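Novice: prediction below, plus the sequence it came from.
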Amino acid sequence: MYLAAQGTLLRMAEGAQLASGLRRGTLEFCVLAMVEYEDRYGTEIVRRLAEEKTLAATEGTIYPLLSRLRRGGLMDTKWAESPNGPPRRYYSLTPSGRSALANFRTEWVSFRLTVDRLVGTGEIA
C-alpha cells in the first residue's frame, strides 16, 4: 500500500500531473464563479479559462462539466440568438449554485491558508 501511494506522490510531483490534480478539484467552482454576475455561453467559458494558463481546459472537459453542473441543479441554461452563427446556450447560477460557490469560497480560504502555512508559502502561525 505504501509503495503504491509513494509512486502516486512521485508522479504527482511532476509539474503537469500536479497541476492537473489541483485543477480537477477546483475547476467546477471556477466555472461557477465565471457565471456569478454574467450569463456566459460554453465557448466563452472555454476561451476565458484558456486566458488563465493553469486553468486552460478543452471543450471536451468543459461541456461535460457544464452538463453535470446543470443536472446537479447548480446552473441553469437558456438559449439566445447569436449575432453571428447559431443560437447559443447561456449558463447562469441557480440559488443552489450561489450557495455552493459561497461555501467553496469559505472552505477555500481556510484550506489555502493552511496549505500555504504548511508548505512554506505563507505566514507561519
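Specialist: That came through fine.

Novice: every contact and neighbour count from this point should use C-alpha atoms.
Specialist: Will do.

Novice: give me the element the residue nearest to the spatial centre of the chain is part of.
Specialist: Against the mean C-alpha coordinate of the chain, by CA atoms, centre = their mean, the closest residue is residue 27 at 1.4 Å. Per DSSP states H and E, residue 27 falls inside helix 15-34.

Novice: list of residues touching that helix?
Specialist: With contacts defined as CA atoms under 8 Å, 6 or more residues apart in numbering, helix 15-34 is touched by 11-12, 40, 45, 54-55, 65, 69, 75, 93, 97, 101, 104.

Novice: before we go on, here's another structure to hold up against the first:
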Amino acid sequence: MATHMTEMLKGTLEGIVLAILTDRPAYGYEITTRLRDEGFESIVEGTVYALLIRIEQKGYVDVEKVPSEKGPPRKVYSLNVSGREQLADFWQTWDFISARIEHLRPVPTG
C-alpha cells in the first residue's frame, strides 16, 4: 500500500496543501504537522517545502516573513484568489475522478 499511497500523493498533495491553507495561513512545519495529524505520517518536511516553493512560484499563495523566536523569520503562506481558483479546480477534478473510480469498484458479495 505504501507505494500506491506515495504515487497517489504525488498527484494530489498540492491540492491537499491548498485545502489546509483555506483554514488559516501557516508556515511549512505547521503544514507538515497538520498533514501528519490527518494521517499522512510518511510526509517529510522536505517534500512540503519543495511543494510550497512551487505553489509560491505558480502564484497560488501570498508569503509573509514573520519573525521567529528561534532562528530566521518564518515564511507564512496564505491562500490568495488564484490559489482558491486552483483549489476549486482541484476539487472539481477530484470529484470527477473519485466518482469514476467508485463506479468501477466491484460490489462486495457474500
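Specialist: Here it is on my side, so go on. As the structure is a computational prediction, the values presented were derived from the model and not from experiment.

Novice: ok, back up a step: counterpart of the residue nearest to the centre of the first structure in the second structure?
Specialist: Aligned by TM-score structural alignment, residue 27 of the first structure pairs with residue 13 of the second structure.

Novice: over to residue 7 of the first structure?
Specialist: In the second structure, no residue is paired with residue 7 of the first structure according to TM-score structural alignment.

Novice: next one: residue 73 of the first structure
Specialist: Taking TM-score structural alignment, the alignment pairs residue 73 of the first structure with residue 59 from the second structure.

Novice: hmm, back to that, so what touches whatever helix or strand comes next after the helix holding residue 27 of the first structure?
Specialist: Using DSSP H and E, the next helix or strand after helix 15-34 of the first structure towards the C-terminus is strand 40-41. Strand 40-41 of the first structure has contacts (CA under 8 Å, 6+ apart) with 34, 88-92.

Novice: mind checking which of these land in strands?
Specialist: 88-92 (DSSP state E).

Novice: neighbour-wise, which of those residues leads?
Specialist: When neighbours are counted by other CA atoms under 10 Å, residue 91 leads those with 25 neighbours.

Novice: about what we covered before: residue 79 of the second structure versus the match of residue 73 of the first structure, what's the distance?
Specialist: Separation of residue 59 of the second structure from residue 79 of the second structure (CA to CA, to the nearest Å) stands at 9 Å.

Novice: which of those two has more residues huddled nearby?
Specialist: Per other CA under 10 Å, whichever of residue 59 of the second structure and residue 79 has more neighbours is residue 79, with 26 against 15.

Novice: which SS class is residue 69 of the second structure?
Specialist: Under DSSP: H, G, I helix; E, B strand; the rest coil, the three-state class of residue 69 of the second structure is coil.

Novice: alright, that wraps it up for me.
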